[in-house]
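Asks: got a predicted structure plus its sequence, pasted below:
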Amino acid sequence: MSAELVFAVVGGADLCLKYGNILIQAYQDLKNADEIVLSRVVWLEAFWSRTVSQIEFVKRVAQTMAPEHCRIHIEVFEILRARLTNAKSRLKSLIEPSHQGNPVKKWRVPFLRSSLDDMREQLEMWQRLFDPTWYLILRIENEVIDKEFSRSLSTAANTINTTLVHIISPLFLPGNGLDWTKAETVAYSTTTMVPKIGSSRKYAIDSIDCLSSVELAQLRADTERLAHKLQHVDPDVFGLLKCYGLVKRKSPLTRQISSIDMVFTLPPQSGTPISLRQQLLQPQVFSLTRVLELARQITSAVSFVHTCDFVHKNIRPETILSFAFNGANDANASRVTYLLGFDTFRSVNFHTMRTGDNFWERNLYRHPSRQGLNAHDKYTMQHDVYSIGVCLLEIGLWSSFVDYGDGTETPVGNTTPSKALGLKTEDFEPRAIGWTVSYGHIKDHLVDLARSSLPRRMGDKFTSLVITCLTCLDHDSEDFKDQEEMHDEDGVLLGLKFIEKVVFRISEVSF
């Protein structure tokens, strides 16, 4: 490890701590301006307390990190430093040079509130960049990291510990706790809403089929491990709902486990969920800023799943749900987006059967090497990245690539490619190339569509990001080249590559 890189990480961390502490103290001196300002400052204090613990941890273990990991932390700390100094300059303009009592005049209090709101938004955006890089440290097998982590008694570290380390906590729920007679399907989605017996409270359910699995023991172990980690995830940061628990369902004939249901807690005061597919089938009625935020939430969710050493395998608009704030259900309501559809997820180390299906509407979101009845390649994290690319292209154009006929709302069957996609059903048949067959023409069409139609809608940066995702498995990919070198023992390098090439770049897009 280069000493210069370690010093740069520590130096960047120290600058963040310095400017952050100055800013927090300045806000604390103003928190009596009114009750709204007080509540904003209290949130900021809690956020900064957690962040300080994480930054101090990075300083102590910087010498154990790979050069790529150090470089990303240097960049993340520089982003935070810039945001803290900008906030300090803005706050300075609101404070009287000399004051007695309250340093902010009443007419400036609304501007102070706005400053605090902007600061919160900037810090939450930064947190989405920082947390995945921080979590990846815990994946490194190193005695120094283990020792420092075990020493940490801060609330933040304990929260991360319960998130990423297997813990003993109630996980399996009674099989008769949910009222399946009142189950409701979410339109154009793979997720089901089921109420608790004797209650109006509903839960989101993803059912994992166990009857067709040849590795049931491994599947159950992976499901339990993922559920443990999702029990303590922060939905607002990572775009993933908290897992309330698991329910084993048995076949009435054989009494064998037929499925394991992942039960997710819904956001508080949320309205009826709407799938991304349903949104894409409707005209866009909100700003491009909202569209971009939706895309960021999806990439954050996938980043967390990968950090936990899983692949999702089912990223498409039918597995993404949005909930309106305060129960509002109109099309223009502000919404929070979450990734679900965990019915086919797997550990990255689990060698799945390379079997698929011929549903074109699913193959659309699969890399050419994973399409058809018999997939050519083992599923890797890059295959998820490709799926993200297709979804981001669809989101950027805001036009569904799948048309549902006859008003059906089921996630598969009776569908046709949309005009926006520019393909026909027969185009999803493999094409002969020498002695083999290939689905590469579908990917090539999507890349051409991104290059021709996306820039005028979402700009060059977003377009470049989409193309990066779609070509991540190409042998000449500039951003994901040398794929064999990215597969280190801890799986950290590939996670860093996703953060650097996808999460960071989407954070740089603005309108």
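Replies: Noted; the coordinates are in hand. Numbers count the residues shown, from 1 in each chain.
Asks: drop to CA atoms for contacts and neighbour counts, all remaining ones
Replies: Fine.
Asks: does the residue most central in space within the chain belong to a helix, a strand or coil?
Replies: In the chain, the centroid-proximal residue (C-alpha atoms, centre = their mean) is residue 301; its distance is 1.3 Å. Secondary structure, DSSP: H, G, I helix; E, B strand; the rest coil: residue 301 is helix.
Asks: residue contacts, it?
Replies: 238, 239, 240, 338, 339 (C-alpha atoms under 8 Å, 6 or more residues apart in numbering).
Asks: pull the most distant pair out of the residues you listed.
Replies: The span of these, defined through C-alpha to C-alpha, is set by 238 and 339 at 9.2 Å.
Asks: how close does residue 205 get to residue 15?
Replies: Computed as C-alpha to C-alpha, to the nearest Å, the residue 205 to residue 15 distance reads 45 Å.
Asks: look at the two and report which has more neighbours.
Replies: Neighbours per residue, other C-alpha atoms under 10 Å: of residue 205 and residue 15, the larger number sits with residue 205, 26 against 16.
Asks: okay, and the more buried one sits in which element?
Replies: Using DSSP states H and E, residue 205 maps to strand 202-209.
Asks: got the angle between the next helix or strand after that strand and strand 202-209?
Replies: Following strand 202-209 in sequence order, the next helix or strand is helix 216-230 (DSSP H and E). Going by axes from the mean of the first three to the mean of the last three C-alpha atoms, to 10 degrees, helix 216-230 is angled at 150 degrees with respect to strand 202-209.
Asks: tell me the gap between helix 216-230 and the middle of its chain.
Replies: Offset of helix 216-230 from its chain centre (C-alpha atoms, centre = their mean, to the nearest Å): 19 Å.
Asks: residue 352: which of the contacts of residue 301 is nearest?
Replies: Of all the contacts of residue 301, residue 339 has the smallest distance to residue 352: 21.9 Å, by C-alpha to C-alpha.
Asks: give me the distance between residue 487 and residue 497.
Replies: 11 Å.
Asks: kindly report the same for residue 372.
Replies: Taking C-alpha to C-alpha, one finds residue 372 at 28 Å from residue 497.
Asks: same question for residue 168.
Replies: 32 Å.
Asks: next, count neighbours for residue 153.
Replies: 10.
Asks: related to what we said a few turns ago, could the contacts of residue 301 go into CSV alongside distance to residue 155, neighbour count and secondary structure?
Replies: Shown next, in CSV, are those (distance: C-alpha to C-alpha, whole Å; neighbours: other C-alpha atoms under 10 Å; DSSP: H, G, I helix; E, B strand; the rest coil):
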residue, distance to residue 155, neighbour count, secondary structure
238, 19, 25, helix
239, 22, 28, coil
240, 21, 25, coil
338, 25, 24, strand
339, 27, 27, strand
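Asks: use this one as the comparison:
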Amino acid sequence: MQEDHQRIQKDILDKLKDTLETTTSQLERVISDSHSEDINAPLEAKRLKYVFKKEKLEKSVSDLESWQRIFDPTWFLIMTVASPIVDQKLETAKYQDGNGIVGNSAHTSVAAARLRSAREQHPNPSGIFKSAENLNQSAIFKIPASTVLTGQRNDTGQCVILDPTPQIQHEAELPALSKRVRDLARKLMNADPDEFGLLLCKGVIKNKDPYVDSVVGFTFVFEVPIGFSQPRSLKGLIAESTHHHSLSRRLKIAKDLARSINYLHMFGYVHKNIRPANIIVFKDQESDMGTAFLVGFEDVRPEDGRSQTGGDDDLEKNIYRHPSRQGIQPRSYYVVQHDIYSLGVCLLEIGLWRPLKGILEGISPRMFGESSDEPDRPSVKSRLLYHAREILPSYMGSNYAKIIETCLTCLDPGNQNFGDETALQDEDGIMVGVRYIEKILEKLEMINI
């Protein structure tokens, strides 16, 4: 591991040591108190003592679970290192799992192997493209305020998420798009929703023009995880301003999104289109607003691939783009930090729980970029930073607001977190991953309600 990766790994292991020592001390006190408990004590006193013990133990369990969520990304980051030592250790882990070492260690090693496999290049993957016949037997529904659809089989009731790419305009575009879709689908077939916050891809359907029988686009087919139902777009949820979701639920959605982006980057891809319309929230056993997943992979590309410099003048999309990527002719090629900026904009919207388009009322194309062409109106980025610094802390606290400021300034000159792009370039993308874990994931996880 590189020096910074070693440092963050050691810091997290030190936190585990402290957490375990605290938990052990609390358990010893509970056992000691149980042995010395006065059987003649009033019932009410016993109940209060039990409640106190229960809260302490639940806090210990919560601390360990929180530590696990911080540790996992640093552990999986090792899977991005191009070293035969990693492959050897994974083989050893799989051998041990087959000889009785099961449970969480087995699950983690399998997930690690999947991430490792997703980083590798397989020139001729098979089984990616599926027949459209299954969709012909399904009821298709549009998810409001979203870029994706749901499909439900008429015979079994099984549900899937359908994520279509835009139709190609010229036949010459097909080979490059087909390869990009195929490679991404293979990687997402290695996704573990529990570990990586990305939906498991079941394959890709080729969309054909019925008149000339030629492929005009593709549709990713994603499995709906067990126990999840009623997918809705984050954009649609936020638009329901009359429904106020709890602070803890909004914070969980923020953490889910940050985790999804982190693992997409570990898979070796940038998303390029992170916005609430591309974030799906499922109902789970705990809440109508349960778990969020990133979708909308129409523009995604390998992080080491050269992006197209063309853009568009869609105001709603440009709100979520870094100033250097806004407009019809973006000024820079796409890098990982552009995704981080878009994450910051989405986290701001989640924190305020108001559509940003309403907050930025009166925006025009001339207000995009680092500085506005309209002297009496600040740029979109400046207005977002103002809301993050001055308005958001009263909604979500100063720690959450600071994370968003870190994201929005990630490419500013002199920024010590992400700004120096050349200092973060390395063969395996480790440095950006370490900074992302340290400055965003870890700090989000440390926020407790």
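Replies: Cool, got the structure. The structure displayed is predicted, hence computed values, not measured ones.
Asks: TM-score for this pair?
Replies: The TM-score (TM-score structural alignment, normalised by the length of the second structure) is 0.84; 418 aligned residues with a C-alpha RMSD of 3.1 Å.
Asks: quick revisit: turn the contacts of residue 301 of the first structure into TSV, including distance to residue 255 of the first structure.
Replies: As requested, those are exported to TSV (distance: C-alpha to C-alpha, whole Å):
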residue	distance to residue 255 of the first structure
238	37
239	36
240	32
338	34
339	31
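Asks: packing partners of the lengthiest helix in the second structure?
Replies: Of all the segments of type helix in the second structure, defined by DSSP state H, the longest one is helix 43-77. With contacts defined as 3 or more C-alpha pairs under 8 Å, 6 or more residues apart in numbering; DSSP states H and E, helix 43-77 of the second structure has these neighbours: helix 3-35, helix 430-436, helix 442-445.
Asks: rerun at 10 Å
Replies: Applying 3 or more C-alpha pairs under 10 Å, 6 or more residues apart in numbering; DSSP states H and E, we find helix 43-77 of the second structure packed against helix 3-35, helix 104-119, helix 193-196, helix 247-266, helix 430-436, helix 442-445.
Asks: could those go into a markdown table alongside distance to residue 53 of the second structure?
Replies: Output for those, formatted as a markdown table (distance: least, C-alpha to C-alpha, whole Å):
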| stretch | distance to residue 53 of the second structure |
| --- | --- |
| helix 3-35 | 7 |
| helix 104-119 | 27 |
| helix 193-196 | 30 |
| helix 247-266 | 24 |
| helix 430-436 | 37 |
| helix 442-445 | 25 |
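Asks: so which of the ones you listed is nearest residue 129 of the second structure?
Replies: Closest to residue 129 of the second structure of those is helix 104-119 (C-alpha to C-alpha; 17.3 Å).
Asks: looking at residue 168 and residue 497 of the first structure, which is more packed in?
Replies: residue 497 (18 against 8).
Asks: what does the more buried one align to in the second structure?
Replies: Using TM-score structural alignment, the partner of residue 497 of the first structure in the second structure is residue 435.
Asks: tell me the contacts of the closest residue in space to that match that isn't next to it in sequence?
Replies: Spatial nearest neighbour of residue 435 of the second structure, excluding adjacent residues (C-alpha to C-alpha, 6 or more residues apart in numbering): residue 417 at 6.7 Å. Residues in contact with residue 417 of the second structure (C-alpha atoms under 10 Å, 6 or more residues apart in numbering) are 406, 407, 409, 410, 411, 424, 432, 435, 436, 438, 439.
Asks: what strand or helix carries the residue mapped onto residue 417 of the second structure from the first structure?
Replies: Using TM-score structural alignment, the partner of residue 417 of the second structure in the first structure is residue 479. Secondary structure from DSSP H and E places residue 479 of the first structure outside every helix and strand.
Asks: residue 135 of the first structure versus residue 479 of the first structure, what's the distance?
Replies: 22 Å.
Asks: please apply the same query to residue 218 of the first structure.
Replies: 24 Å.
Asks: and the two? Which one has more around it.
Replies: Taking neighbours as other C-alpha under 10 Å, residue 218 of the first structure and residue 135 compare with residue 135 leading, 19 against 14.
Asks: give me the nearest residue to that one, chain neighbours excluded.
Replies: The shortest distance from residue 135 of the first structure to any non-neighbouring residue, by C-alpha to C-alpha, 6+ apart, is to residue 307 (7.0 Å).
Asks: what's around residue 133 of the second structure, how many residues?
Replies: Per other C-alpha under 10 Å, the neighbour tally for residue 133 of the second structure reads 9.
Asks: mind listing what the alignment partner in the first structure of it touches?
Replies: Per TM-score structural alignment, the equivalent position to residue 133 of the second structure in the first structure is residue 176. Going by C-alpha under 10 Å, 6+ apart, residue 176 of the first structure touches 196, 197, 247, 249.
Asks: and what of residue 117 of the first structure?
Replies: 37, 40, 41, 44, 111, 123 are the contacts of residue 117 of the first structure under C-alpha under 10 Å, 6+ apart.
Asks: stretch 126-136 of the first structure maps to which residues in the second structure?
Replies: Stretch 126-136 of the first structure maps onto residues 67-77 of the second structure, going by TM-score structural alignment.
Asks: mind listing what's buried along that stretch?
Replies: 67, 69, 70, 71, 73, 74, 76, 77 (16 or more other C-alpha atoms under 10 Å).
Asks: gap between that stretch and the chain center?
Replies: The answer for stretch 67-77 of the second structure is 14 Å, by C-alpha atoms, centre = their mean.
Asks: how many residues are close by residue 45 of the second structure?
Replies: 10.
Asks: can you tell me how far it is from residue 387 of the second structure?
Replies: With C-alpha to C-alpha as the criterion, residue 45 of the second structure and residue 387 of the second structure are 48 Å apart.
Asks: average offset between the match of stretch 126-136 of the first structure and the first structure?
Replies: Following the fit onto the first structure, the mean deviation recorded for stretch 67-77 of the second structure is 2.2 Å by mean C-alpha distance after the TM-score superposition for the first structure.
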